[in-house]
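Trainee: how would this look folded up:
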Amino acid sequence: MALLTGVGVSPSARRPSFPTDQVYSGLSGFKLLSFSSPKTRFQPVQLQQSPMRLHVSCSAKPQTVEMVCEIVKKQLVLPEDTSVTAQSTFSALGADSLDTVEIVMGLEEAFGITVEEDNAHSITTVQDAADLIEKLVEAKTT
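Mentor: Presented below is the predicted three-dimensional model:
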């Protein structure tokens, strides 16, 4: 049975108890992982923290995202020049909880779906809404 341990290292932290024949210096900003099992000891793996950007892959069709953007604009009575994208959060667009309920109702009407209350609470962005719509429309057709 394999055991997975993760160790965060900072300049003030003590070094982890790995084999002493390995040199660990200048580890600020790095994380060390050690994989071990009762029979085998693997070498620790260094993961460098790098300034990477998180890329979100849209699973909903672009047409669905676009339609959700238009419904959100309409429900929140936003000016035409307001930019609404898949990453837009309802709260950043000025929506409160009542506005969010109205958005969900508008989406239900437009797409002919029913959104359960627990699913409605998980919708915070246009992308969340579009992904849920795709899932519900697919479930409805099967």
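Trainee: please count neighbours and contacts with C-alpha atoms only from this point.
Mentor: Fine.
Trainee: how about the strands in the protein?
Mentor: Taking DSSP state E, the strands of the chain run over residues 3-8, 30-36, 45-48.
Trainee: any chance of these in CSV, with mean neighbour count and distance to Ala92 too?
Mentor: Putting the strands of the chain into CSV (neighbours: other CA atoms under 10 Å; distance: least, CA to CA, whole Å) gives the following:
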stretch, mean neighbour count, distance to Ala92
strand 3-8, 11, 34
strand 30-36, 16, 34
strand 45-48, 12, 33
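Trainee: out of the ones you listed, which is closest to Ile113?
Mentor: strand 3-8 (43.2 Å; CA to CA).
Trainee: and the closest one with strand 30-36, angle?
Mentor: 160 degrees (axes from the mean of the first three to the mean of the last three CA atoms, to 10 degrees).
Trainee: run this one through as well so I can compare:
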Amino acid sequence: MASVTASSVSISSLSCSLKQNQVFNLKKVSFSVSRKSFPSLRLQPAHRRFHVACAAKPETVEKVCEIVRKQLALPADSAVTGESTFLSLGADSLDTVEIVMGLEEEFGISVEEESAQSITTVQEAADMIDKLVEKKA
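Mentor: As a prediction, this is how the structure comes out:
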């Protein structure tokens, strides 16, 4: 549920339905307002866009975590989560390329170079994978 006033936005309990009987919690929500709608509201230009993104399936995130652990030779009990950045896990640019190649092989997808270069976290990789798998189906 979201409510908007001239000076604030309140968001609580949002979900995103992608397919029948599949509901995912939202990863992030941003929105667009115009000064015409809310003349007293002052926003930076970068904050004037509405965007809703759904988080990847938990099983996708877990599989990406496993692949990252394997590619970086991390112990099985190492803390790798959706919020983990490849850099914080010790990955350099070559490691990141190898991670993406491992993800492509595991999920049967092809990641464009531009998309691969923009991935910095496990969650971003999982989100991209779910999007590509859905597009492929």
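Trainee: hmm, back to that, got CSV for the strands of the first structure, with distance to Leu78 of the first structure too?
Mentor: Shown next, in CSV, are the strands of the first structure (distance: least, CA to CA, whole Å):
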stretch, distance to Leu78 of the first structure
strand 3-8, 45
strand 30-36, 45
strand 45-48, 43
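Trainee: now the helix or strand hosting Val23 of the second structure: buried residues?
Mentor: Per DSSP states H and E: Val23 of the second structure is located in strand 22-30. For strand 22-30 of the second structure, the buried set under the neighbour-count rule, 16 or more other CA atoms under 10 Å, comprises 24, 26.
Trainee: quick check: that strand aligns to which part of the first structure?
Mentor: On the first structure, no counterpart of strand 22-30 of the second structure exists by TM-score structural alignment.
Trainee: about what we covered before: Val126 of the first structure is nearest to which of the strands of the first structure?
Mentor: Checking those against Val126 of the first structure by CA to CA gives strand 45-48 as the closest, at 32.5 Å.
Trainee: show me where the first structure has its helices.
Mentor: When assigned using DSSP state H, the helices of the first structure occupy the ranges 62-75, 97-111, 117-121, 126-141.
Trainee: relative to Ser36 of the first structure, which of the ones you listed is closest?
Mentor: Once those are compared by CA to CA, helix 126-141 is nearest, at 38.6 Å.
Trainee: so what's the gap between that closest one and the chain middle?
Mentor: Relative to the chain's own centre, helix 126-141 of the first structure is displaced by 16 Å; criterion: CA atoms, centre = their mean, to the nearest Å.
Trainee: against the second structure, where does stretch 90-97 of the first structure fall?
Mentor: Mapped onto the second structure using TM-score structural alignment, stretch 90-97 of the first structure covers residues 86-93.
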